[in-house]
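Participant: Return atomic coordinates for the entry below.
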Amino acid sequence: MDSSFYKRLREMSLQAAQKVGQPVFYTRYEKELSESAAFFERNSLIARCRELLGDAKLHPAHGTGHCEKVAREAGALVRIERAKRGMPDPDEDLMLCVQIAGLFHDIKRTEEDHAVAGSREVQSLLEAFPLDDRYKRYIVAAVRNHEAFKKVLDSEDEAARLVSDALYDADKFRWGPDNFTVTLWLITEHGRISVRTLFGDFEAKMEGIAWIKETFRSSTGRQYGPEFIDKGMEIGREIYKEMLSLIGDV
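Facilitator: Presented below is the predicted three-dimensional model:
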């Protein structure tokens, strides 16, 4: 019975997402997003990372689709923020750093304290990569700093801070509509969570998501990130109302 309920809830979430529309970030920075996506597809080191990743190493709800989207949008954020900050580092070097960090940031998602564990794993993986040691440190530090509501370690310089901030913000964009149209249903499917259990925890978890609005780190993230969360919350409220109706019908 839960499977039919979840199918109905998921279909409704997609309808709600269409109704609320996509965040303004996607139209405002369409050019930068397109450039980042093109770099992602053509760069040989990114291709190597994608081969290494593999869904088998990842949490079912934070698989390659999630990591690739984070990488592409983090790349766009680097390009946007670098222009704002007038930074000297080559644009594509920092884009490469943050896209690698994006691909690998959840590589230890199934482990406790996954950001710390992931940073250690990434440090090991990068030993064989033909990258400047400074850029390797940027990537490892960004992975270490990407978890919400945890202490943020100081960055070694402005470029490292940009890579770290861009990864964090792109990852937290996923707490918006994606959380309620994709991630939630992967979690319920693989965790075999009943509708009643989901219903019981739903409001409390929605409150936790709302706090993410206060944590965006880059100026672009602070400007556009809260809208992602607001739109996600709108979809979440529609899901909750539908669950009320479904449970009442049982």
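Participant: From now on I want contacts and neighbour counts done on CA atoms only, so please keep to that.
Facilitator: Noted.
Participant: Show me where this protein has its strands.
Facilitator: Taking DSSP state E, the chain contains no strands at all.
Participant: List the buried residues for stretch 184-204?
Facilitator: 185-186, 188, 194-195, 199, 202 (16 or more other CA atoms under 10 Å).
Participant: Likewise for stretch 216-231?
Facilitator: Buried-residue list, stretch 216-231, by 16+ other CA under 10 Å: 216-221, 224-231.
Participant: thinking again about what came up before, export the buried residues of stretch 184-204 to TSV and append columns for distance to L58.
Facilitator: Output for the buried residues of stretch 184-204, formatted as TSV (distance: CA to CA, whole Å):
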residue	distance to L58
W185	16
L186	13
T188	16
S194	23
V195	25
F199	26
F202	24
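Participant: for those, which one is nearest V140?
Facilitator: V140 lies nearest to L186 out of those, by CA to CA, at 27.4 Å.
Participant: May I have the residues that are in contact with the residue lying closest to the closest one once chain neighbours are set aside?
Facilitator: Leaving aside its sequence neighbours, L186 sits nearest to A61 (CA to CA, 6 or more residues apart in numbering; 5.1 Å). Taking CA atoms under 8 Å, 6 or more residues apart in numbering, we find A61 in contact with 183-184, 186-187.
Participant: One more pass at 6 Å, please.
Facilitator: 183, 186-187 (CA atoms under 6 Å, 6 or more residues apart in numbering).
Participant: ok, now how distant is K231 from V20?
Facilitator: 6 Å (CA to CA, to the nearest Å).
Participant: typed the wrong thing, it's I107
Facilitator: When distance is defined by CA to CA, I107 is 32 Å away from V20.
Participant: Another for comparison:
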Amino acid sequence: MENHYAQIQNLARHIVAGYPVPEFYKDYASAVMYSKNILETNPLLVKIRSFVSKNLDNDFGHGLDHAIKVTLDAGALIYIESRIAGYSDNFYKRRVIIAQSAGLMHDIKRKEKDHSAAGAVFAREALKNCAFLPEELDDICIAIKNHEAFKDAVEIKTPGGKLISDCLYDADKFRWGPDNFTDTFWEMISYINPPFSEFIALYPKGMESLHKIKLTFRSETGKKYGPGFIDIGIAIGEELFEIIKKDFAYLL
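Facilitator: The predicted model follows:
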């Protein structure tokens, strides 16, 4: 990464530190902790996580750290949504494992043009010998295929499958909040290393995408808390851009 981008990333992280933690993590700390415990102790998920750590590139903003954050929030959303809907304990316990499997695998083909479709194909092959029923594997692969923003989603026939897909999508889009400005964006910049003039020219377009994503959350919990993540991201991005235009104008 060019030195000026590293400097801007440090500024961004300093700005992020001044903002509150998204309300989701305060209101549902127990759900996040439940999800974390499942991810760390379930033998199947431990196996999948190990596989992903060896096969997922970490240099494009969507590496293992990103995958784990998405996985934890997807599991928490499944837990929350299932309890609101009155599903049985056995239902949500299994659904959390399925959602977390999708979360770990969702960006496994991130560098490919249609990465969600390619990831779904790859996941089906990689997980075919794991202890999933055929319909569970279908739910994982469809959720991966449906996680990309601003694309038509594949129709899902079962409430359980739709729950997996919606919660994975929302957990992934939570990352468009503060996480975008601490790590994700800068790792992508490091990989692409665009001219600074191009970076400045495209910055407003990126901010427009943040405004658009607010309207796309799918689960009821995502619709309630997702916009809060994005509002924090927008505020951080706007504050950072003003500093960039002022303090780095000499690079243009």
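Participant: In helices only, show me the buried residues of stretch 184-204 of structure 1.
Facilitator: Using DSSP state H, the members of these that fall in helices are 185-186, 188, 195, 199, 202.
Participant: nearest to R134 of structure 1, of those?
Facilitator: Proximity of those to R134 of structure 1 (CA to CA) peaks at L186, which lies at 36.3 Å.
Participant: The spatially most central residue of structure 1: what's it in contact with?
Facilitator: The centroid of structure 1 falls nearest to D171 when counting by CA atoms, centre = their mean (2.4 Å). Counting by CA under 6 Å, 6+ apart, D171 of structure 1 touches V70.
Participant: how much space is there between W185 of structure 1 and L9 of structure 1?
Facilitator: For W185 of structure 1, the distance to L9 of structure 1 equals 9 Å [CA to CA].
Participant: From F51 of structure 2, how far off is the nearest residue to R110 of structure 2 once chain neighbours are set aside?
Facilitator: Spatial nearest neighbour of R110 of structure 2, chain neighbours left out: H62 (7.1 Å); criterion: CA to CA, 6+ apart. Per CA to CA, H62 of structure 2 is found 16 Å from F51 of structure 2.
Participant: Comparing these two, which residue is more hemmed in?
Facilitator: Legend: neighbour count by other CA atoms under 10 Å for H62 of structure 2 and F51, higher for H62 (22 against 14).
Participant: Tell me the counterpart of the more buried one in structure 1.
Facilitator: Under the alignment (TM-score structural alignment), H62 of structure 2 pairs with H62 in structure 1.
Participant: And the contacts of stretch 111-123 of structure 2?
Facilitator: Contacts to stretch 111-123 of structure 2, defined as CA under 6 Å, 6+ apart, come from residues 108-109, 141, 144-145.
Participant: List buried residues within those.
Facilitator: 108-109, 141, 144-145.
Participant: which non-adjacent residue is nearest V154 of structure 2?
Facilitator: N146 (6.3 Å).
Participant: D231 of structure 2 too?
Facilitator: Closest residue to D231 of structure 2 apart from its sequence neighbours, by CA to CA, 6+ apart: G177 at 7.2 Å.
Participant: likewise A210 of structure 1?
Facilitator: Leaving aside its chain neighbours, A210 of structure 1 sits nearest to I229 (6.7 Å; criterion: CA to CA, 6+ apart).
Participant: Surely the one you found is in contact with R174?
Facilitator: No. Between I229 of structure 1 and R174 there is no contact under CA atoms under 6 Å: 8.6 Å.
Participant: show me the contacts for G221 of structure 1.
Facilitator: Each residue near G221 of structure 1 by CA under 6 Å, 6+ apart is listed here: D169.
Participant: at 8 Å what do you get?
Facilitator: By CA under 8 Å, 6+ apart, the residues touching G221 of structure 1 are 166, 169-170.
Participant: now do I230 of structure 2
Facilitator: Counted by CA under 8 Å, 6+ apart, I230 of structure 2 has contacts 174, 176-178, 210-211, 213-214.
Participant: let's see 10 Å
Facilitator: I230 of structure 2 makes contact with 22, 173-178, 180, 210-214, 236, according to CA atoms under 10 Å, 6 or more residues apart in numbering.
Participant: For PyMOL, write the selection for the buried entries among these.
Facilitator: Buried residues among the contacts of I230 of structure 2 (16+ other CA under 10 Å), as a PyMOL selection:
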select buried, resi 22+173+174+175+176+177+178+180+210+213+214+236
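Participant: measure stretch 204-217 of structure 1 end to end?
Facilitator: Separation of the first and last residues of stretch 204-217 of structure 1 by CA to CA is 24 Å.
Participant: For that stretch, what is the distance to the chain centroid?
Facilitator: 14 Å (CA atoms, centre = their mean, to the nearest Å).
Participant: Now tabulate the buried ones among the contacts of stretch 111-123 of structure 2 in TSV and tack on distance to S101 of structure 2.
Facilitator: Shown next, in TSV, are those (distance: CA to CA, whole Å):
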residue	distance to S101 of structure 2
I108	12
K109	15
C141	10
I144	10
K145	14
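Participant: Give me the subset of the residues you listed that lies in helices.
Facilitator: Checking those against DSSP H, those in helices are 141, 144-145.
Participant: Touching both of K231 and V20 of structure 1, which residues are there?
Facilitator: P177.
Participant: Apart from its neighbours in sequence, what residue is nearest P178 of structure 2?
Facilitator: Distances taken as CA to CA, 6+ apart put G233 closest to P178 of structure 2, at 5.0 Å, once the chain neighbours are dropped.
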